[in-house]
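Peer 1: here is my input; please provide its structure:
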Amino acid sequence: MPHIQPLPQYVALGDSYSAGQFIGGDTNLVREPVDGGLGGPDGDYSGRSKDSYPQQLARTVLSGYEFIDVTCGGATIDDRGLGLGGILTPQTVFGGPPYIPVDGSGVPQFTPTPRPAQIDALSKATTLVTIGIGGNQYNLGQIIAKCASLGASAIGSPGTDYYRHTEEGRADLARKEEDLRDGFAKMMPELRERAPHAKFFFVGYPTLFPTADPTLFPTAEGQGTCDGGLDENITIKKGDMPFIQQQFDLVDSVIREAARDHGHTYVDIAESTRAHHVCREGTEKWMFGLYARYTFDEELHGYKPARFPAGKDMPPFSPGWTAWMQGMLAHGDGIFRGNETLTTFHPNKRGADNQTRQVTTALRTAGII
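Peer 2: Model (predicted):
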């Protein structure tokens, strides 16, 4: 009987930027069977899109591979002492879509079963791994929320001033960086132990905001207006946008350093997206903004968002995710609107296409394809 050579195995690990969260809305999800024990009738609430870069790679240049996708929105490296989880520990907090159904008071109707640690998908049979992680470990969302909160009652750069010029803010940034570096130091040897024969490709984060281009901020001093993602009622000030981008760049630098020190490949996404941030227009805009109007053109923006309940009710996230986003949503008129989707600065379809191109180039350079 002839010996059948097993297919090479590709495993995708990562957070919402790798899961393709929000791309295509509820109609474009990679859903898992109901009997998988990972939630209710709509799947597992990890928000994996069929147009994420792992899914695109698996359909194209890696179509000859066995494919395992365990990416999940909200994933961290470990639980950070907050009961979160993702790569090394089971994940308990999910952002969807699909969104967890809530009752009339906004209370979730059930709590999804925790997802297994993503690292459990790796084995000696794994030959290729992409991983995009670190943003939630550093808690970039909390920084954005703090800037939005401070910007509700101040002009200039209140978030930057807090983090750069107060003892509390500086200490918080130092703790976040320590959490990030400690997480990578813990994760890297465990990845190699689980998949000793695999090639690892660490995928960085895209550019969110411009760092210096006043022509992209056409409104009055202190106003955080930029096209498609922020409008005159959003409280992130233009003076804080460069600081927020610097935090994304810091996370990328830690990822790059960890990949280099352990002999892996780092895939840079930031440079190819410097001119395609949330303040660009039309086809040049490769990122969702903070929220997306339900009436946005699907072809232009690459998705059809799920609809939130009308009014200012808290969106139907799981309890943990809701708590994590509380600061972002605290200023109802400024942050959350009825009939809109909170997309919290993620790649849109064009952004995911670019991620796919950059990873494909890295795979080709490494001789994988």
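
Peer 1: going by C-alpha atoms from here, please, whenever you check contacts or count neighbours.
Peer 2: OK.

Peer 1: how about stretch 60-80: buried residues?
Peer 2: Residues of stretch 60-80 classed as buried by neighbour count (16 or more other Cα atoms under 10 Å): 62, 65, 67-80.

Peer 1: what ranges does the stretch 51-200 of the chain have for its strands?
Peer 2: Listed from the start of the chain, the stretch 51-200 of the chain has strands (DSSP state E, counting those that start in this stretch) covering 66-69, 126-132, 199-203.

Peer 1: that older thread, from the buried residues of stretch 60-80, which land in helices?
Peer 2: Under the assignment DSSP state H, the buried residues of stretch 60-80 contribute nothing to helices.

Peer 1: looking at the residues you listed, which is nearest Pro347?
Peer 2: Gly73 (12.7 Å; Cα to Cα).

Peer 1: can you give me the offset of stretch 204-213 from its chain's centre?
Peer 2: Here stretch 204-213 shows a centroid-to-chain-centroid distance of 14 Å under the convention Cα atoms, centre = their mean, to the nearest Å.

Peer 1: how about residues contacting it?
Peer 2: Residues lying outside stretch 204-213 but in contact with it, judged by Cα atoms under 8 Å, 6 or more residues apart in numbering, are 17, 132-133, 241-245, 248, 252, 255-256, 266-279, 287, 345, 347.

Peer 1: narrow those residues to those that are buried.
Peer 2: Restricting the contacts of stretch 204-213 to buried positions leaves 17, 132-133, 241-245, 248, 252, 255-256, 266-270, 273, 275-279, 287, 345, 347, with burial counted as 16+ other Cα under 10 Å.

Peer 1: would you map the helices across the protein?
Peer 2: 16-19, 53-59, 135-138, 140-151, 158-165, 167-194, 241-261, 298-301, 319-324, 326-329, 332-335, 349-365.

Peer 1: which neighbouring elements make contact with the longest one?
Peer 2: Under the contact definition 3 or more Cα pairs under 8 Å, 6 or more residues apart in numbering; DSSP states H and E, helix 167-194 sits against helix 135-138, helix 158-165, helix 241-261.

Peer 1: here's the other one to compare against:
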Amino acid sequence: MRRSRIVRSIALLAAPAAALIAFAAPAAAATVRYVALGDSYSSGVGAGSYISASGSCLRSTKAYSQLWANAHAPASYVSVACSGAKTTDVTASQVSALSGTTTLVSISVGGNDLGFATVMQDCVLYSTTTCVNELNAAENTARTSLPGWLDTTYNAIRAHAPNARVVVLDYPRFYHDKWYCVGLSSTDRNKINEAADVLDGVISAAATRHGFAFADVRAAFGNGHEICDSGSWLHSVDWTDLVQSYHPTAAGQSGGYLPAFTAKA
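Peer 2: Modelled structure (predicted):
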């Protein structure tokens, strides 16, 4: 009898604990109010399945922010990320989506400030000399001007969402430089990767200055998922849909960006 009473007592004590464990995760998720900011890498260009109401911003249901929201069921979620956005666009038209109740923010921005689309277009269409010269100019802008532009945008994010955890995501290197990688020269490809590293370094430093979390996607894409890898998560130049050129595929969003964001959220 004594043993059965002890067993019953343990069971009675365990029941509330089990209930607490069962409901802890959903309760925590229910308090999250998440806003996604940024450019095409955050809106999901290249992933397909675009939301018609997003118009030219090309927000995808397969973007990492939407995938995270689907998995975690936050109290609220909205993406105002937009294809082509620069730091000034985020400051002028996106941070208004934030508020004192926002608890989580994600952002990728900076590539368009360096003329990302034009530089990649010129690297494809013109000589290696043109490509390298434009990338050198972009790197110089990244080192000299982008830090201040990012500071202005990050300050605006903090001012509008003083209580939020902010996760800053960067950009992948594009190319695994293999001898059978057709199209751009090896010099072009290596220089493009170098420029990506310069840009990501500036973004990382700015995130650290502002106390934001930094999510680096380069290792995930570099593990067999760059252009010219058989399992690439990136579109190369796409003459049938130029907008999605050099953007992550749906697999890049789910396999590269989502895990990097989830680890820091």
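
Peer 1: quick one: which of the strands of the stretch 51-200 of structure 1 is nearest Ile144 of structure 1?
Peer 2: Closest to Ile144 of structure 1 of the strands of the stretch 51-200 of structure 1, according to Cα to Cα: strand 126-132, at 19.6 Å.

Peer 1: run through who's touching the closest one.
Peer 2: Contacts of strand 126-132 of structure 1 from elsewhere in the structure, counted by Cα under 8 Å, 6+ apart, are 8-15, 17-18, 54, 195, 197-205.

Peer 1: now do stretch 8-20 of structure 2
Peer 2: Contacts of stretch 8-20 of structure 2 (Cα under 8 Å, 6+ apart): none.

Peer 1: please redo it, this time with the cut-off set to 10 Å
Peer 2: By Cα atoms under 10 Å, 6 or more residues apart in numbering, the residues outside stretch 8-20 of structure 2 that reach it are 2-7, 21-22, 24, 27.

Peer 1: in structure 1, what stretch matches it?
Peer 2: The alignment of stretch 8-20 of structure 2 onto structure 1 (TM-score structural alignment) covers no residues at all.

Peer 1: roughly how far is that stretch from the heart of the chain?
Peer 2: When distances are taken as Cα atoms, centre = their mean, stretch 8-20 of structure 2 is centred 42 Å away from the chain's centroid.

Peer 1: same check, this time on stretch 5-13 of structure 2
Peer 2: Its chain's C-alpha centre lies 49 Å from the corresponding centre of stretch 5-13 of structure 2 when counted by Cα atoms, centre = their mean.

Peer 1: determine the longest helix present in structure 2.
Peer 2: With residue count as the measure and DSSP H as the assignment, structure 2 has helix 2-29 as its longest helix.

Peer 1: follow-up on the earlier one: give me the buried subset of the contacts of strand 126-132 of structure 1.
Peer 2: Applying 16+ other Cα under 10 Å to the contacts of strand 126-132 of structure 1, the neighbour count classes 9-15, 17-18, 54, 195, 198-205 as buried.

Peer 1: quick check: which of the helices and strands packed on helix 167-194 of structure 1 is buried the most?
Peer 2: Among these, ranked by average contacts under mean count of other Cα atoms under 10 Å, first place goes to helix 135-138 (a mean of 25).

Peer 1: packing partners for that one?
Peer 2: In terms of contacts (3 or more Cα pairs under 10 Å, 6 or more residues apart in numbering; DSSP states H and E), helix 135-138 of structure 1 is packed against helix 16-19, helix 167-194, helix 241-261.

Peer 1: any idea how far Glu299 of structure 1 is from Arg350 of structure 1?
Peer 2: If you measure Glu299 of structure 1 against Arg350 of structure 1 using Cα to Cα, to the nearest Å, the figure is 10 Å.

Peer 1: make that Phe209 of structure 1, sorry
Peer 2: Distance of Phe209 of structure 1 to Arg350 of structure 1, given as Cα to Cα: 16 Å.

Peer 1: those two: which has the busier surroundings?
Peer 2: A direct count of neighbours by other Cα atoms under 10 Å for Phe209 of structure 1 and Arg350 places Phe209 higher, at 28 against 20.

Peer 1: tell me the residue in structure 2 aligned with that one.
Peer 2: Using TM-score structural alignment as the criterion, the counterpart of Phe209 of structure 1 in structure 2 is Tyr175.

Peer 1: go on, Arg59 of structure 1?
Peer 2: Under the alignment by TM-score structural alignment, Arg59 of structure 1 pairs with Asn70 in structure 2.

Peer 1: could you do Arg181 of structure 1 as well?
Peer 2: Matched to structure 2 by TM-score structural alignment, Arg181 of structure 1 sits across from Pro147.
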